[in-house]
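**Student:** sequence plus predicted model, see below.
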Amino acid sequence: MRTPNASLNTGSTGVFIPHQRDTPTHTYDGSTLPFFDASARPYGGSESGYGPGFSADGPARPAGFGGSGGTRRSSRPLRTPRSRARRIMRAVILLVCLLLVTAGSTYLWADVELNRDVDLGKITDRVPHGKGTNYLIVGSDSRAGLSAEAIKDLHTGGSAADGRRTDSMILLHTGAHGTTMMSLPRDSWVTIPAHIRPQTGMHYRPAKNKLNAAFSFGGPELLIRTIEHNTGLRIDHYAEIGFAGFVNIVNAVGGVDMCVDRNIKDEKSGLNLTKGCHNLDGRNALAFVRQRHQEAEGDLGRSRNQQKFLAALARKAVTPGVALDPSKLYPAASAGLDTLIVDKGMSLSTLASLFQAMRSVTAGHGKQINVPVSSLGIRTSKGEAVKWDDAHAKKLFAELRDDRPVTFAEKK
């Protein structure tokens, strides 16, 4: 048996005789690791230490088979900048494909989830189309999806079994001159056109009443007819959300930042804010857009808060921190789609255009106003109501209908 530190000697007889070289002998005393003498000639007469015909790079090519028997170079190709660029390009293409598949499946899911319950095609006696696009955004007091504990915590009153009424109404106009968000106070004194109430089947003649009564009498369809009848503006799309959906969306996007210029404490809504800026969660956000008793102008002050908050919410929803974060995007989309009621002609792209229009207002590309008002508390057979300023209102409605620049400037 050959030993690593032995060389072969034939001697004079021609017989191979192992011959030990005069090399130091090392013993292991337990204090250091044993080692081999690197100066000894490796076995097989090879300087590499891997025996005849072998090297650290692997077996040599045999002589007589097209090679000289020299050491073979590594068969692994060198990585060049071009090969690295190809790998990066393949990774980018794969990522884009994954994003497209994800986006496509998300689009299909969201499109199916939309509650397209309002049929604008069934509404009769409508006004002609104008220029631009008009959206009616309605916040209802529906408590569907809220537990008794949540109803108490949110200070909404009522129960989940109660019907829904309009708590806020905003007419949003988009066109060549930007976006205009115009709030319509729920207590506006208007004419409700002739209609048949679905609950009783009885016919009713045109009559004066508060604007939110139209929703109670005939749902979204009668509300749309009433607004068209009193403004001359045709509603192209409808979107409605209840209390639960509103709270869930705000929570899903991580809250919305709002600043107030004074301390606000309202027992009815449960709002308790100090002067300054706050990140409002769903509970406080709902209280913020509902409270009106701490506003000097009541409904008008509340309407401004609602517009300001909706624009901020739309801005937050499309920020990279939400739009590119699946942990926030999907819960926000799910929360919104579960409780959002839209018209049958509302597509996801149209809904996205609505959010973009609301967002643009906060970027200075539009106006936020209330319908012109002459009195906040006229006495009527239905209690105190808000009276519109007919002259200024008609001029404003005509500008929106013809998609002209809005000249009305609300006094605050």
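**Tutor:** Cool, the structure landed.
**Student:** CA only for contacts and neighbour counts going forward, please
**Tutor:** Will do.
**Student:** ok, Ile196 touching Pro206?
**Tutor:** No - checked against C-alpha atoms under 8 Å, the pair Ile196 and Pro206 is beyond contact range at 10.9 Å.
**Student:** ok, the two, which is more surrounded?
**Tutor:** Taking neighbours as other C-alpha atoms under 10 Å, Ile196 and Pro206 compare with Ile196 leading, 15 against 11.
**Student:** any idea how far the more buried one lies from Leu222?
**Tutor:** Between Ile196 and Leu222 the computed distance is 9 Å (C-alpha to C-alpha, to the nearest Å).
**Student:** likewise for Arg302?
**Tutor:** 24 Å.
**Student:** got another one to weigh against that:
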Amino acid sequence: MALVSVLVLTVTGYAWAAMQGLVNGLTMADVIEKEEEELPADGARDILLVGMDSRVDAQGNPLPKDVLAKLNAGVADGELNTDTLILLHVPNDGGKAVALSLPRDSYVTVPGFGQHKINSAYARGKMAAKRELEQQGVTDEKELELRSNQEGAKTLISTIETLTGQTIDNYASINLLGFYDITNAIGGVEVCLKQATKDPYSGANFKAGKQTISGVQALAFVRQRHGLLRGDLDRVVRQQVFLAGLANRVLSAGTLTDPAKLNNLVDAIKKSVVVNKGWDILSFAQQMKGLTGGQIQFRTIPIVNPEYDTPDGMAVQVDPTEVRNFVAKLSGKKPSGKSQQAPAPGEITVDVYNTSDVQGLAGTVSESLVAQGYVQGEVANDTPRQASVVQAAKGERASAQAVADALGGGIAVEESAEVTSGHVRVLLAPDYQSTGSSAAGAPAGGGNAPGAAPQQAGEGSAEQPITADGVTCVN
């Protein structure tokens, strides 16, 4: 959506009318609980772009069996996983935009559910919400799907915010069919492979060198991971070069000035793309009118260990502190050891509330924080809740993040208008585990796994950043 919006103002009449028709026909989801800002107060708009492993369209209608067969989608495993996650960072001043990939198997804190692979966050939030709605007596399948999907997206957004330290301003997701239709609508995308490859799982069958792909081929290109030298990490790079090629295709004109292509593109997006309710797409397009292909850069978060053994199977180990520092650096902010611009512990008063049935939990946690230099605030029991959270006043998220890190890094962080400035509120639910570590099986303080070859903090992927300026050959 961001890339399609870029050139809206560079063409006349017909494209503008089509864009208005697109906006009016988009599927909107109530997944971000804040008012739309013309220009985000933190200096940039952070957009979460999600590729869904979904067998339904944007309106919740099941895809026909013949369509699934054509897409080589395989058999659904009952889980609605998010197989592509990209955080798009767009500065208010029109500077270089950065698309940051988060590998689907990254092992992270999923607020309310503990440590899991990041691609399961949506499904976990959705299934928990669906069970709760059914217990409340909701029986209509469409309503169950709509409301539980929104909670799934909220869980995913909270997970990304906890990992990166960024506040998500907007959300957009696309399913398998949408990807197929959109690539066909623009006439394909040019990619380049270093060697030929064939994979029966994804349906990939490509020669070496440059080639233009669309539809089923394009879907196979971005989904293949078997037979690649680095598995899922190579798939992330595949997705980046494809999106760079997509941006180049749109930004080089020929799409928005062609009525037939534009109509096909608009129809494909309306059928398969979901965006957050309240996003003023047309206003956003005006803000981005100066963006060009070379101003879109694709990066990957720092990886500690790509073969990390966890209770959920092999995963990708990441260090939340390194990730937040890396993202802060890309955002033009000064990285720091734990959190961005957090006051000293002696300047933060921490109120701790026990919402679980564990006796004395609030007192124990409060004592551990005081031992680390924080000022003791109120210690009490509170209304039961399912997920633990650390809250700070508006604009003081860094303080909450510092306290969450002091507790081991496994708790969601958010801002709340109900918290007094200078205070941090800790709400402890049954999911709270006093592990003293930032990841299951990881050393406290974000250390590296034994034998792992970590990326340097702030450096991210060892490869050169990919841009939409030219075609990069990949594995």
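**Tutor:** Arrived safely. Remember, it's a predicted structure, so these values are computed and weren't measured experimentally.
**Student:** quick one: map Leu172 of structure 1 onto structure 2.
**Tutor:** Per TM-score structural alignment, the equivalent position to Leu172 of structure 1 in structure 2 is Leu88.
**Student:** no no, Val247 of structure 1
**Tutor:** That one, Val247 of structure 1, aligns with Tyr180 by TM-score structural alignment.
**Student:** still on that earlier bit, in what helix or strand does the match of Leu172 of structure 1 lie?
**Tutor:** Element membership of Leu88 of structure 2 [criterion: DSSP states H and E] is strand 82-91.
**Student:** before we move on, what about Arg143 of structure 1?
**Tutor:** Per DSSP H and E, there is no helix or strand for Arg143 of structure 1.
**Student:** could I get the full set of strands for the stretch 251-400 of structure 2?
**Tutor:** Ranges of strands within the stretch 251-400 of structure 2 are 273-276, 296-300, 305-310, 313-317, 349-354, 375-381, 389-392, based on DSSP state E, counting those that start in this stretch.
**Student:** which stretches in structure 2 count as helices?
**Tutor:** For structure 2, applying DSSP state H gives helices covering 2-6, 14-25, 65-70, 121-135, 141-164, 176-185, 215-223, 232-251, 259-272, 281-287, 320-330, 361-371, 397-406.
**Student:** could you dump those helices to a markdown table with distance to Asp42 of structure 2 and mean neighbour count?
**Tutor:** Below are those laid out as a markdown table (distance: least, C-alpha to C-alpha, whole Å; neighbours: other C-alpha atoms under 10 Å):
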| stretch | distance to Asp42 of structure 2 | mean neighbour count |
| --- | --- | --- |
| helix 2-6 | 19 | 20 |
| helix 14-25 | 26 | 16 |
| helix 65-70 | 42 | 12 |
| helix 121-135 | 26 | 19 |
| helix 141-164 | 14 | 21 |
| helix 176-185 | 31 | 22 |
| helix 215-223 | 32 | 22 |
| helix 232-251 | 26 | 23 |
| helix 259-272 | 29 | 19 |
| helix 281-287 | 16 | 16 |
| helix 320-330 | 12 | 23 |
| helix 361-371 | 29 | 17 |
| helix 397-406 | 12 | 25 |
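**Student:** redo these as JSON lines? Include distance to Thr197 of structure 2.
**Tutor:** Putting these into JSON lines (distance: least, C-alpha to C-alpha, whole Å) gives the following:
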{"stretch": "helix 2-6", "distance to Thr197 of structure 2": "29"}
{"stretch": "helix 14-25", "distance to Thr197 of structure 2": "37"}
{"stretch": "helix 65-70", "distance to Thr197 of structure 2": "20"}
{"stretch": "helix 121-135", "distance to Thr197 of structure 2": "31"}
{"stretch": "helix 141-164", "distance to Thr197 of structure 2": "33"}
{"stretch": "helix 176-185", "distance to Thr197 of structure 2": "20"}
{"stretch": "helix 215-223", "distance to Thr197 of structure 2": "10"}
{"stretch": "helix 232-251", "distance to Thr197 of structure 2": "13"}
{"stretch": "helix 259-272", "distance to Thr197 of structure 2": "29"}
{"stretch": "helix 281-287", "distance to Thr197 of structure 2": "38"}
{"stretch": "helix 320-330", "distance to Thr197 of structure 2": "32"}
{"stretch": "helix 361-371", "distance to Thr197 of structure 2": "53"}
{"stretch": "helix 397-406", "distance to Thr197 of structure 2": "43"}
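**Student:** for those, which one sits closest to Asn354 of structure 2?
**Tutor:** Closest of the helices of structure 2 to Asn354 of structure 2 is helix 361-371, at 5.0 Å (criterion: C-alpha to C-alpha).
**Student:** and the angle for the closest one with strand 349-354?
**Tutor:** 160 degrees (axes from the mean of the first three to the mean of the last three C-alpha atoms, to 10 degrees).
**Student:** which part of structure 1 lines up with helix 361-371 of structure 2?
**Tutor:** Counting by TM-score structural alignment, helix 361-371 of structure 2 falls onto no part of structure 1.
**Student:** which residues touch whichever residue in structure 2 pairs up with Gln306 of structure 1?
**Tutor:** Aligned counterpart of Gln306 of structure 1 in structure 2: Gln239 (TM-score structural alignment). Contact analysis of Gln239 of structure 2 by C-alpha atoms under 8 Å, 6 or more residues apart in numbering lists 221-222.
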